[in-house]
Every structure is written in structure tokens, then in C-alpha cells.
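Participant: Have a look at this prediction, sequence included:
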Amino acid sequence: MGFTPHGKHLIAGEWVAGDATFTSEPAQGPAHQFSIGTVDLVDHACEAAEDAFWTYGYTTRAERAAFLDAIADEIEARAEAITEIGTQETGLPAARLNGERGRTTGQLRLFADHIRKGDYLDRRHDAALPDRQPAPRPDIRLMERPIGPVAVFGASNFPLAFSTAGGDTAAALAAGCPVVVKGHSAHPGTGEIVAEAIKAAIEKTGMPMGVFSLVQGGKRDVGTALVQHPRIKAVGFTGSLAGGRALFDLCARRDEPIPFFGELGSVNPMFMLPKAVRARADELGAGWAGSLVLGAGQFCTNPGIAVAIDGPDTDRFIAATKAALEKIGGQIMLTEGIARAYRDGKDRFESRNSVTPVYTTESAGREASPNLYETTAQAYLQDHALGEEVFGPLGLIVRVSSVDEMAQLAKGFEGQLTATIHMDAADLEDARKLRPILERKAGRVLVNGFPTGVEVVDSMVHGGPFPASTNFGATSVGTMSIRRFLRPVSYQNFPTELLPADLQN
């Protein structure tokens, strides 16, 4: 149908151009000009969000649910154009973009249903006890309330599901919090068209215009201004450890420190128990290779490390993984910068005597080809760099001597988004040794699966101990993620007529 971005920011219902521009760097198709964000635009958007909060924060659950449904409808109405610009900018295939769009609209509708039910409010009531001795007890009620305007940083690897109208935005809007999005420069056209969908939903449902703004591009000063703006009460971020840690520190240093909910990546170790490897070495190797190269390895849940007991069964597992990887050619990465970082990560492995190449390739330009290495448990524990995420299709096998050494190695891992046990029924006792360790290390523990693919459901946790995320008690996927943007308020001795409507019954 042909979508040509106009390259403007959306600030409180108005499309605003700036004096300076940047040029997009699409994987294919035409480049476009986009206005560069400024500190003044951030200030305008944040002040508008604060003004909107006094209306939006006090809308009914039914009104906000209708708004979320309307955003989903408007995104679907632009489906073809979203896929067109998304594939051009990111190089992701149309099928992946279509699936991600469905996930994005699905989580908006999931939150709409979630807030209609009202369980998330965690309403509590302790009735007055006027005759209690030695002192009477007052009537006390409790309910969760929205915290105020929220800043969201778009992710490079999910132009829809973790960006403009993605999970952080959906959760914040569901809670009753206006949102200011800092768009990612890797896919500004995709961000723009989704912002158009949100603007249309605002107009359709009569929401205040300041409930959503999108600031495109901009240098570090724009991100800094956003997280340090006094109107912002929380930040949602999906990205690199270095970038997330810098923003986290800025949030902590504010005059009023605010929570920073950063999802910063993970190596997502898999623990291959001996009976499973003996029975299914070929199947497990092919499965790991498929997960490792999915989306050119550009998933935060990419299983980058497999831990297995040294011996002929593990040799077969490694050979099967290598054979599967040899069939995979180069894949386009999301940006030139991500492709360079992948090559740097490969060079880091190549430079270490403790690492043995199993299958290596050369990657150039924006393409990435898979690589596979192996090392020992002792070498891994002595070299912290081997546990640092390489964003892309690179895998590392860590050979251990026994299940006991596997458990010791597991204790040495940093916080992870996921950890996986591959086991057969005869591995149950060994799995019992690992489970307590892994549930301390990861937000999601899997058995006999691969962690790429995160279900958007009530029971999902997408988070984990640092450095997987900056708040181990939170998730950025699933309905529980709404808790990040709420705070409990107690109402003591309130007349019924003065209580919030959701507490009156």
C-alpha cells in the first residue's frame, strides 16, 4: 500500500517537526528523514503527561480497557503498512513481523481483559473495631493506584512487542499511567505508524491527548532528560547492560529516585543431564542450533550456553549441533552496530586460549553467521568474559566432569532471564539438585524446551536477578507486569461516598 513516514514526533496529540534530522538506515528499501529529539520536546511531552494524569489516572477500568482495545484495533487496521516499513527497517521477515504484531495487539487486549476483572487492584478491607481494647481499630481499606507518567525506551530487537505500543506501554496505560516513549532509531518509521494508531485510539475514545507521546531519535542528552524529568515516576527499558546500567544510575541519582525496570539480557544457560543426552543427543543438538540462530540470535532469551558432562554422548551432542549450524547461512541483523558488536564478541572468544573453536564462520557487513565454541568449567569460572552475552548466533559448550560440578558451575552464573534443564525420567534426582540453584538464578526455569519464545500469559516471568534485569521482583511480560506501575494506598475512616469507586463495594 506504500507508507512514507513524515518523520515527526508525536507530542500530546500534535505531530511536531524539529530543526535537525537523522536518516534511517534500513536493511532494504528507501531511507527516510526523521526529526531528532530534543530536551525541550521531552519537557513538553512530560508536562503534557502530568496534565493528562489528572484525568487519565482517574478513568474507570472499563474506559481504559476500551482504549487499549482501540489501540489494538488501530494497529491491525495498519497491518500491511506496519509490516512493510518494519521489514524494510529491520530486515526481519514478514512472517516474523506479522507474528510480532499479533503478540502486540494480543497483549493490549490481554491487559484490557485483565483490568476489567479488577483482581490486580488487590483490594483489602479491615473493618473498624470500635470496641477493641485497649484501643479501637479504625476502618482501613487498601487499593493499588497508578504512580503517574512513565517513560518507555523502545527496544532494537522488537520493533513492535517491546517498543512504541509494546508490553511496557500496554502495562502502564492499563494501570492508568500516561506514557512518553523514546523511540529507537533502528526502526523510527515503524514507531511512527504505531504512534499514529495510538493517536487514532486516543481520539476515538476521548482520552486526553497528553496520555501518549513519542520522541524520535536524539542523543544521550534526550534519554538523560527523560529519565531525570521530575514528572516521570518510573522507567521501562529493554536493551544492553551498559545502556541500561547508565540509565539505572541516573534514576537512582535523581533528587526523587524512581524505579528503573530494565531488562538487560542474559546468556540463558541450558543444563544437559546425562540420560537425556545419551538418549537424544542428535535431537538436542539440532534443537539447540535452531534456537540459537532464530532471528539471527537477536533474542534476549537466546540460549547461548550449554553445560554438559564430558564424554562420548556430549561429543555426539556437539557434532549434531555443529552439523545443524553448518546448514545455516548468514542472516541480516537489526543494525550495523549490532552486527559489529557480534563480530567483536566472536573476536573475544577467538582471543582466549581456554576456548576451543568447534565451528567458526566469518561475518561481514550487516550479516551474521553462526559460531560455536567449547571450554571447561574451570576455564569458564576463571574468565568472567565468557559469561557475557554475545547478541547473535554464537554458542558455547561448557564441559563438566559430573553433575556435582554442573551444580557448582550453576552457582557461579550471574542472574539470568531463563535457565533450562534437559532431562529424561532417569535424570530426576540430578534435576532435583539443580532446581533450587536455578530458581535462584533465573526468572523462568524450563524443562525440555528452548527459551526463545515468551508466552504472554498471567503466569509468565520475563525478568530475573541482576544483570538479567534491574528489579528481580518484576516481569516485563505477562499481566503481572502491571504491578510495576502501581502503588498501594490505604484509606482510613473514609466515608463511602469519598472512596474511589472501585473500593466502595
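Facilitator: That came through fine.
Participant: can we go C-alpha only for contacts and neighbour counts from here?
Facilitator: Noted.
Participant: any idea where the helices of the stretch 351-500 of the chain begin and end?
Facilitator: 377-382, 403-412, 428-441 (DSSP state H, counting those that start in this stretch).
Participant: helices and strands around the longest helix along the chain, which ones?
Facilitator: In the chain, assigned by DSSP state H, the helix with the most residues is helix 94-117. Judged by 3 or more C-alpha pairs under 8 Å, 6 or more residues apart in numbering; DSSP states H and E, helix 94-117 is in contact with helix 61-77, helix 79-90, helix 167-175.
Participant: how about those in CSV, adding mean neighbour count and distance to Asp113?
Facilitator: Shown next, in CSV, are the helices and strands packed on helix 94-117 (neighbours: other C-alpha atoms under 10 Å; distance: least, C-alpha to C-alpha, whole Å):
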stretch, mean neighbour count, distance to Asp113
helix 61-77, 22, 7
helix 79-90, 22, 22
helix 167-175, 29, 10
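Participant: Let me have these in CSV, extended by distance to Arg109.
Facilitator: Output for the helices and strands packed on helix 94-117, formatted as CSV (distance: least, C-alpha to C-alpha, whole Å):
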stretch, distance to Arg109
helix 61-77, 6
helix 79-90, 16
helix 167-175, 9
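Participant: here's the one I want to compare it with:
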Amino acid sequence: MSTLQSFNARTGEAHGAALAPSTEQDIDRAATDAHAAFGDWARSSGEQRAALLRALADGLEAEREQLVACADLETALGPVRLNGELDRTTFQLRRFADIAQRGVPFESLDDPAVAGGPPAGHPAMVRQRMPLGPVAMFAASNFPFAFSVLGGDTASALAAGCPVVVKAHPGHPVLSQQVFAIIQGVLKAQGLPAGLIGLVQGAGVEVGVGLIRHPLIAAGAFTGSTRGGAALQAEANARPRPIPFYGELGSINPLIALPAALAAKGAELATTLAGSITLGCGQFCTNPGLLVLVDGPETEAFIPQLVEALARQQPHPMLTAGMRKAFDAGIKGFMDAGARSLLQGQGVAPAPGPQLLQVSAQRFIERHELREEVFGPSSLIVRCASLAEVNAVLAAVGGSLTVTVWGADEDTADNRAIVRSATQIAGRVLFAGVPTGVAVTAAQQHGGPWPSSTAPMTTSVGDAALERFLRPVCLQDAPAWLLARGGVPC
């Protein structure tokens, strides 16, 4: 197996000794222990689940200083961003604690018997939900707290009554081990089995593939590249007993700036957009990687404003050397496919400079390479000759986590057509602001049609993330003792 090594993200130097990757035996032990913990945890009360999630949040906060310092060394995301992300992570844990305590995982639908024959008559039925079982959770690189070991997938799965086996991301292995140590301490203090939350790690594909193939794993949750997610989804589907795989994948997040918005406040929007493109060195799944503009005087004035605003940005180093290499290759791929560079920012090594490119709508539609996600501080302008071409560009995108539409404030046929096109391809459509930043709320939808996710009916952020790990079951003419359990599995 590949060696697992922690690196200083700012210097590229190795940090500490090489770490031992998980073996087949380690993976089997983690999955087996999670399966052993499943029965009791599936039967646990909302109060017990809430107590665990709140204690995990407390544990992170108690070790904040050490965790943030380690995360900053391994990711170069900076203490301000990382402290904010840790706050979001503890918020998620406590929010799902509240959801569990309110009894949401145990909610049921009572359909009383109706006398007479079918089709109107029917037996008494109750529709409730059952936890799926152990979940393989694949941590993301770009959010070392919020989408990692104790991120939203772990929190929502635990609240649903499912154990979790985390596949740690090799971009922050030491941080992952520190968080896992906190988990182990909390589980021990609450008298819960250590296998309720397991951890495996490795730099190569072997560990992740071995985990998703394990027969005791009941579902997979993934945040990462389209290529990696597609490979794991194929493994999940190829099992003798296929399992659900919830992948949040790559997305280019089109942002449409209509002439009305640019005429009203083009310079302000340029500054806002430049900050969004370079936020976190562009390493956000909701980074606005595609800017759709309509030819005209407003666009001609806006593009120089955006170039100027972007040129002032100074991104920090990327998460890993591999990501920087992929970013450079992606920019080259755009140019090879016919895109013209408008800005080639010169970053301070090893950080990249911001990049802005431009292409015609016709070229964008013709060349699939221009629709690939380039993970980093860049965006591609697509110039449209008409509003009809805007809709054609969105149709070519196919699927995205977000679409942002600036300037559709009036109820017109053209605006309706653009909104219709946007809602057909995205899980979240914004009409103000920028897509970077995903609120953890009841109405959030973080997932869209392929290639942005593998299951566009579900979300990986927000309260509804819980639904991914619960399977509906209909109880027909159930005995009174079973109904008295109020949806709690027996």
C-alpha cells in the first residue's frame, strides 16, 4: 500500500514520521465492530444520540487550539477560516443532536384501516423508518472539520441511528487522528462501543475500495471529485448486494450576470465575485467556476472590472501539491480547448495566482473539456450572443450544485426561461450573493443532477441529510406493543 505522510501545506515538507496505512485486517475489524454496534445504536433513544453528538461537539471545542494549529499546518487554510469551520462543525453536531432529541428519526405516518374491499378499503398501516446500518464516510480535503471525520455526514448518520467508519483524507492525516482520539475518549466516557465510530486511512485507492466493498457496510457517503466518486459508486453498485452511495462530486456552479444587474452595480459585483472565486484558494465545491455573460455594453464594462478585482487577490497555497498540479493542468486544458486567458495572476510560490479565461458560448457547448471542474482560484467566462444562448449553455452543463442568477428581478418570459433552465440543472438556485458558503438549515439542498452528485434527490448539508440513512418500512396490522414503541426500532 502507498505510504501515508503528513505534509506542511505551505512548504511541502514532510511533517512527522510516515503513518501506517490501514490493512485489509484493519478495514475488516472496523466494519465488523461497526456492525456489532449497529443493533443497540439503531434502538437508541433520541436523547442518547443527542448526548453523544453534543459531547463530540464539546470535545472539539475543548481541543480547539491544538486542532486548529494542526489543521492550519496540514491545509494552509489559516486560523481564522479554520476556527470558523470548527464552529460550523460543532453547530452541525448540536443541530443533529436537537433533531434526534425531537424524535425526527422516529417519525411515522399512521394510515388507519378503512373498512370494505379494495381499492378504497385497506388494512391498518404505519410507515416508519429504519437505520440502514454501518456507513462508510469518505472525508473531504477542503473542509478538514466540517466535511471530515466529525463532519455533516458523520453527524447525520449517527443521528439516524447508524454507526460510521470514516475513511480519513490523506491531506490531513494527523488532524484526523487527533479528532479520532477525541471520539474514542467520548465513546469510552459514555460507555458506548468503540466500534460505533471507526477510522481507516491510506493514501492510495486500496483502503477506500476495500471499505466500500466490505459486506457489512450498508451505505457510502462521499465528498470529492467526480472521478473518485464515480469509481466508488461503481464499486458500490458492483457488490453482490449493491448499497446506496451518496456522492457530492465536482461542480462548476454557473453564475449568470444579466445586463440589468451589471448596469446597476457592476463594479460592486466584480469585487464580490473576485472574492468568491479566490475564497479558500478556490477550493470550494461551490466555487463559481463558470461566468455566463450576455454580449453588450454592460458586459464590456464589467469584464475589465472583474479582471482588476481578481488581480488584487492573493490566494494562499493549495491544500496539496497534487491539487496544485491538477489546477495548472486544468487551466492548460481550457486553453488547449480554445479558451483565451484574460488574467494569469502570479502567485507567491507555492500559491497559485488567480486565473480568468474567456470562451464563446458555441465553443463551450462544442467542447466537453470546457465543462470540467478546475479546482482552484479560477473562472471561465462564457460569452453569449443572446439570452437563448444562456439557456443552451446551462443545458450543456447538465448538472451543478448551484446556479446563480443576477438580474432576474422582473417577471418576464426571458427571466422565466432562465430560471427554468437553472432549476433543471441545479440543487440550489441563488438570486443574490455568491454560491460559496452553504448554510446548515432545514431548507438547504446541497446536491444536484450528475455530475454534481450521485443522488440528486438527497442533500449532504442541512437537516434533510438525515434522510439518506433511513429506509422506509410499512408495518401492516402491527401489534399494539410494536406501535407503542413510537417508531423506535426493536
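Facilitator: Okay, I see it. Not measured: the values here are computed from a predicted model.
Participant: circling back: tell me the counterpart residues of the longest helix of structure 1 in structure 2, please.
Facilitator: Aligned by TM-score structural alignment, helix 94-117 of structure 1 falls on residues 79-102 of structure 2.
Participant: And what about Ile217 of structure 2, helix, strand or coil?
Facilitator: coil (DSSP: H, G, I helix; E, B strand; the rest coil).
Participant: That one maps to what in structure 1?
Facilitator: Match for Ile217 of structure 2 (TM-score structural alignment): Ile232.
Participant: Count residues in the vicinity of that match, would you?
Facilitator: Other residues within reach of Ile232 of structure 1, judged by other C-alpha atoms under 10 Å, total 24.
Participant: I'd assumed Ile147 was in contact with it.
Facilitator: No: the pair Ile232 of structure 1 and Ile147 does not pass the contact test of C-alpha atoms under 8 Å, sitting 9.3 Å apart.
Participant: so how far is Leu52 of structure 2 from the counterpart of Gly154 of structure 1 in structure 2?
Facilitator: By TM-score structural alignment, Gly154 of structure 1 lines up with Ala139 in structure 2. Here Ala139 of structure 2 is placed at a distance of 20 Å from Leu52 of structure 2 (C-alpha to C-alpha, to the nearest Å).
Participant: one step back: how big is the angle separating the longest helix of structure 1 from helix 79-90?
Facilitator: 120 degrees (axes from the mean of the first three to the mean of the last three C-alpha atoms, to 10 degrees).
Participant: ok now do the residue sitting furthest away from the middle of structure 2, which residues does it touch?
Facilitator: Distance to the chain centre peaks in structure 2 at Gly116, reaching 49.0 Å (criterion: C-alpha atoms, centre = their mean). Each residue near Gly116 of structure 2 by C-alpha atoms under 8 Å, 6 or more residues apart in numbering is listed here: His122.
Participant: Identify the residue of structure 1 aligned to it.
Facilitator: In structure 1, the residue matched to Gly116 of structure 2 (TM-score structural alignment) is Arg132.
Participant: Give me the three-state assignment for its match.
Facilitator: Quick answer, by three-state DSSP: Arg132 of structure 1 is coil.
Participant: State the distance from it to Thr496 of structure 1.
Facilitator: Arg132 of structure 1 is 22 Å from Thr496 of structure 1, by C-alpha to C-alpha.
Participant: try Ser213 of structure 1
Facilitator: 36 Å.
Participant: Of those two, which one has the most company?
Facilitator: Ser213 (32 against 11).
Participant: what does that one align to in structure 2?
Facilitator: The equivalent of Ser213 of structure 1 in structure 2 is Gly198 (alignment by TM-score structural alignment).
Participant: Grab the nearest non-local neighbour of that match.
Facilitator: Val165 (4.4 Å; C-alpha to C-alpha, 6 or more residues apart in numbering).
Participant: How is the residue mapped onto that neighbour from structure 1 assigned, secondary-structure-wise?
Facilitator: Under the alignment (TM-score structural alignment), Val165 of structure 2 maps onto Val180 of structure 1. Of the three states, Val180 of structure 1 takes strand under three-state DSSP.
Participant: For Val180 of structure 1, list the residues it contacts.
Facilitator: Val180 of structure 1 makes contacts with 45-46, 49, 149-152, 212-215, as judged by C-alpha under 8 Å, 6+ apart.
Participant: gap between it and Ala234 of structure 1?
Facilitator: Using C-alpha to C-alpha, Val180 of structure 1 is found at 11 Å from Ala234 of structure 1.
Participant: Identify the contacts common to the two.
Facilitator: By C-alpha under 8 Å, 6+ apart, Val180 of structure 1 and Ala234 have these common neighbours: 149-151.
Participant: which residue in structure 1 lines up with Ala236 of structure 2?
Facilitator: In structure 1, Ala236 of structure 2 lands on Cys251 (TM-score structural alignment).
Participant: Ala432 of structure 2 now?
Facilitator: With TM-score structural alignment as the matching criterion, the partner of Ala432 of structure 2 in structure 1 is Asn448.
Participant: Its match touches Met423, doesn't it?
Facilitator: Yes: if you go by C-alpha under 8 Å, Asn448 of structure 1 and Met423 touch, sitting 6.5 Å apart.
Participant: and the two? which has more neighbours close in?
Facilitator: Between Asn448 of structure 1 and Met423, counting by other C-alpha under 10 Å, Met423 is the more crowded of the two (21 against 15).
Participant: The nearest residue to that one once chain neighbours are set aside is in what secondary structure piece?
Facilitator: Closest residue to Met423 of structure 1 apart from its sequence neighbours, by C-alpha to C-alpha, 6+ apart: Ala276 at 4.8 Å. Secondary structure from DSSP states H and E places Ala276 of structure 1 in helix 274-293.
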